[in-house]
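Enquirer: 3D model of this:
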Amino acid sequence: MGEWVEGIWEWKLEWVRELRERDLFHVNELLSLIDNVSLTPGKIDGWKWKASPNSSFSVNSAYKVMCRDSRSKTQSNKGLEFQYIWKAAAPHKAKFSAWRILKDRMATCENLIRRQVSIPNAESICVFCRSQQEDTNHLFFICQRTSEAWYDILSWLGLQAVLPSSAKDHFLAFTSLGNKRDTKLLRNVWICMVWCI
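Expert: Below you'll find the predicted structure:
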């Protein structure tokens, strides 16, 4: 990582693989960012969470930051899906998965390729239908297998609908199918369903 040379910290970054030409821009950008960091010999490095007065991380403070960001970016109903997710009575890991789906942050093949992770073409297709490129919307809502599961759930709940293919629209449409009393139940069903997929 680096070492002290005559009282000055010198970065010595080692890479797991040999850098490609396109990586050099990012390396230079990283170096320009960390060159401005001043380190003090003998002082222990640590993390600070700026969203909390005592600089320590808590889930509560992270939730408040997300809600504040969600409120500041949105007027009316835009962004409320995130508040609905976090207030749902579902397991935390299911809510986290649902949040990642709505933000398009799942490790689907399309997202991995966008992040420049090398995936062979044969492995970039949907794990369920083996016929389409795997992206968040396809994997969780459009694929024949998963869309059949959604319509089975609707049938089980005694509901009928044509559901949208984008994650946010799907969530909002699915959770607004019943009456107001059923909305919380439908949110929990949606969250648990995407978690199971």
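
Enquirer: rest of the way, CA atoms for contacts and neighbours
Expert: Fine.

Enquirer: What segments of this protein are helices?
Expert: Counting by DSSP state H, residue ranges of the helices within the chain are 21-34, 59-73, 80-87, 92-102, 109-114, 136-137, 144-157, 167-175, 183-196.

Enquirer: need those helices in CSV with mean neighbour count and distance to residue 120, can you?
Expert: Conversion of these to CSV gives the following (neighbours: other Cα atoms under 10 Å; distance: least, Cα to Cα, whole Å):
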stretch, mean neighbour count, distance to residue 120
helix 21-34, 11, 20
helix 59-73, 13, 36
helix 80-87, 18, 34
helix 92-102, 19, 23
helix 109-114, 16, 10
helix 136-137, 22, 18
helix 144-157, 15, 23
helix 167-175, 19, 26
helix 183-196, 19, 26
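
Enquirer: closest to residue 122 out of those?
Expert: Closest of the helices of the chain to residue 122 is helix 109-114, at 10.8 Å (criterion: Cα to Cα).

Enquirer: Please generate a structure for the following sequence too, so the two can be compared:
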Amino acid sequence: MTEPDSLWCKVVKARCETRGGSSWWNDITSACVLEGWNWFENGAQKLVREGNDTAFWTESWLGNESLQSRFPRLYNLSKQKRYSVKNMGMWSNGVWHWDFKWRRSLRGREEAWLEELMGMLMFENANEEGDSDSDPAFASIWTVCAPSNVRAFVWRLLLDRLPTRDNLRRRHLLGEDDDARCPLCQQADETSEHLFSLCPVTTRLWSACYAWRGMQSVLSASVREHFLQFPMIGRSKKQQAGEWALWMSLVWTVWMLRNKVVFQGANVELENTSKLIQVKSWQWVKAKVDGFSYSWFEWRSNPSACMDLL
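Expert: Take a look at the predicted model:
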């Protein structure tokens, strides 16, 4: 069902479909295909284990489609089209390193696709290692009034699984001579801690966010600690979820800004970025919290007062 063009499948079909066909075979094929839709093929996912028998590009082992289908340009540029998952990298000091080989250097949008692919691979690796749902930071992520893709992004951020330049270099996807500096400030290597906590551009956005909330705070260098400290003391769980939506809107907007700078050569505009953070957080809370009826004007004027009444 999953390898219709393979030799073994052709042999089985030839033996079972001759002279009216085997009733056993007919039962299998009819059960797998209902009203023209192959639920087995579309719903099954291969168990990779060590990756010896799983083709990296052409089999659906990472999600519901093959990486060849999801990233056709990268597949065409790859020199490893027939490699198994296991042969696409190596272990070094207990850490798995992906080792991609291309027919030429990647450029422009191709680099963005590679970063998306690396994000998927990091997410899968974190799933295999097990997350930290017992940790209050990770347990809180799923309660936040934010879109599911943003919460998954923050989950990866707290695990340090985002494809920052520092992470890409440590996984040998950037060379030692490649630029690993923060795209927003060009003053330090782009680690998660730097990009979301220490970068001068980001710290100005955090300062504007705290001023908008009518607060002052010392920014923690630890992304996890800052996430936990962000809600005001004494907030209910519902109010905390609303405030964490604001936190997530800022880090998500910073990541989107970073990608625009890297891949589109965009300029950093702090005022517009701050307004976008406010708009996103209002949209998310309004969409996710029952009974939230505050207008954009009320939210922009006093978000803390809106939170008080959640």
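
Enquirer: picking that back up, format the helices of structure 1 as a markdown table; extra columns: distance to residue 125 of structure 1.
Expert: Shown next, in a markdown table, are the helices of structure 1 (distance: least, Cα to Cα, whole Å):
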| stretch | distance to residue 125 of structure 1 |
| --- | --- |
| helix 21-34 | 26 |
| helix 59-73 | 33 |
| helix 80-87 | 28 |
| helix 92-102 | 18 |
| helix 109-114 | 7 |
| helix 136-137 | 12 |
| helix 144-157 | 14 |
| helix 167-175 | 19 |
| helix 183-196 | 19 |
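
Enquirer: Please identify which of the ones you listed is closest to residue 11 of structure 1.
Expert: helix 21-34 (8.5 Å).

Enquirer: Going by the alignment, residue 174 of structure 1 corresponds to which residue in structure 2?
Expert: Superposed on structure 2 with TM-score structural alignment, residue 174 of structure 1 falls opposite residue 230.

Enquirer: Quick check: that match touching residue 243?
Expert: Yes: between residue 230 of structure 2 and residue 243 there is a contact under Cα atoms under 8 Å: 7.4 Å.

Enquirer: Residue 15 of structure 1 is nearest to which of the helices of structure 1?
Expert: helix 21-34 (10.3 Å).

Enquirer: Tell me who's in contact with the residue mapped onto residue 105 of structure 1 from structure 2.
Expert: Under the alignment (TM-score structural alignment), residue 105 of structure 1 pairs with residue 161 in structure 2. If you count contacts by Cα atoms under 8 Å, 6 or more residues apart in numbering, residue 161 of structure 2 has them with 119, 122, 123, 126, 167.

Enquirer: and what of residue 126 of structure 1?
Expert: 132, 133, 134, 135, 138, 139, 143.

Enquirer: same thing with residue 185 of structure 2?
Expert: 199, 200, 201.

Enquirer: With distance to residue 308 of structure 2 added, can I get the residues you listed in a markdown table?
Expert: As requested, these are exported to a markdown table (distance: Cα to Cα, whole Å):
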| residue | distance to residue 308 of structure 2 |
| --- | --- |
| 199 | 31 |
| 200 | 31 |
| 201 | 29 |
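
Enquirer: what's the burial count for residue 144 of structure 2?
Expert: 26 (other Cα atoms under 10 Å).

Enquirer: surely it meets residue 246?
Expert: No: here residue 144 of structure 2 does not reach residue 246: they are 9.5 Å apart, not a contact under Cα under 8 Å.

Enquirer: Go through the contacts of residue 126 of structure 1 and say which is closest to residue 2 of structure 1.
Expert: Distances from residue 2 of structure 1 to the contacts of residue 126 of structure 1, taken by Cα to Cα, are shortest for residue 135, at 39.1 Å.

Enquirer: To which residue of structure 2 is the closest one aligned?
Expert: Aligned by TM-score structural alignment, residue 135 of structure 1 pairs with residue 191 of structure 2.

Enquirer: Spatially, what comes nearest to its match if we skip its sequence neighbours?
Expert: Closest residue in space to residue 191 of structure 2, ignoring its immediate chain neighbours: residue 166 at 5.4 Å, by Cα to Cα, 6 or more residues apart in numbering.

Enquirer: Quick check: the gap between that neighbour and residue 129 of structure 2.
Expert: According to Cα to Cα, to the nearest Å, residue 166 of structure 2 stands 21 Å off from residue 129 of structure 2.

Enquirer: how close does the residue nearest to residue 166 of structure 1 when sequence neighbours are not counted get to residue 127 of structure 1?
Expert: The shortest distance from residue 166 of structure 1 to any non-neighbouring residue, by Cα to Cα, 6+ apart, is to residue 137 (5.5 Å). Residue 137 of structure 1 is 13 Å from residue 127 of structure 1, where distance means Cα to Cα.

Enquirer: repeat for residue 30 of structure 1
Expert: For residue 30 of structure 1 relative to residue 127 of structure 1 (Cα to Cα), the value is 36 Å.

Enquirer: and if you look at residue 110 of structure 1?
Expert: 13 Å.

Enquirer: Quick check: neighbours shared by the two?
Expert: residue 134.

Enquirer: Which elements pack onto the host helix or strand of residue 117 of structure 2?
Expert: Taking DSSP states H and E as the criterion, residue 117 of structure 2 maps to helix 109-129. In this structure, helix 109-129 of structure 2 packs against helix 72-77, with contacts taken as 3 or more Cα pairs under 8 Å, 6 or more residues apart in numbering; DSSP states H and E.

Enquirer: Just the buried residues of the helix it packs on, please?
Expert: Neighbour-count burial for helix 72-77 of structure 2, counted by 16 or more other Cα atoms under 10 Å, picks out 74, 75, 77.

Enquirer: Include distance to residue 255 of structure 2 when you put the residues you listed into a markdown table, please.
Expert: As requested, the buried residues of helix 72-77 of structure 2 are exported to a markdown table (distance: Cα to Cα, whole Å):
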| residue | distance to residue 255 of structure 2 |
| --- | --- |
| 74 | 23 |
| 75 | 26 |
| 77 | 27 |
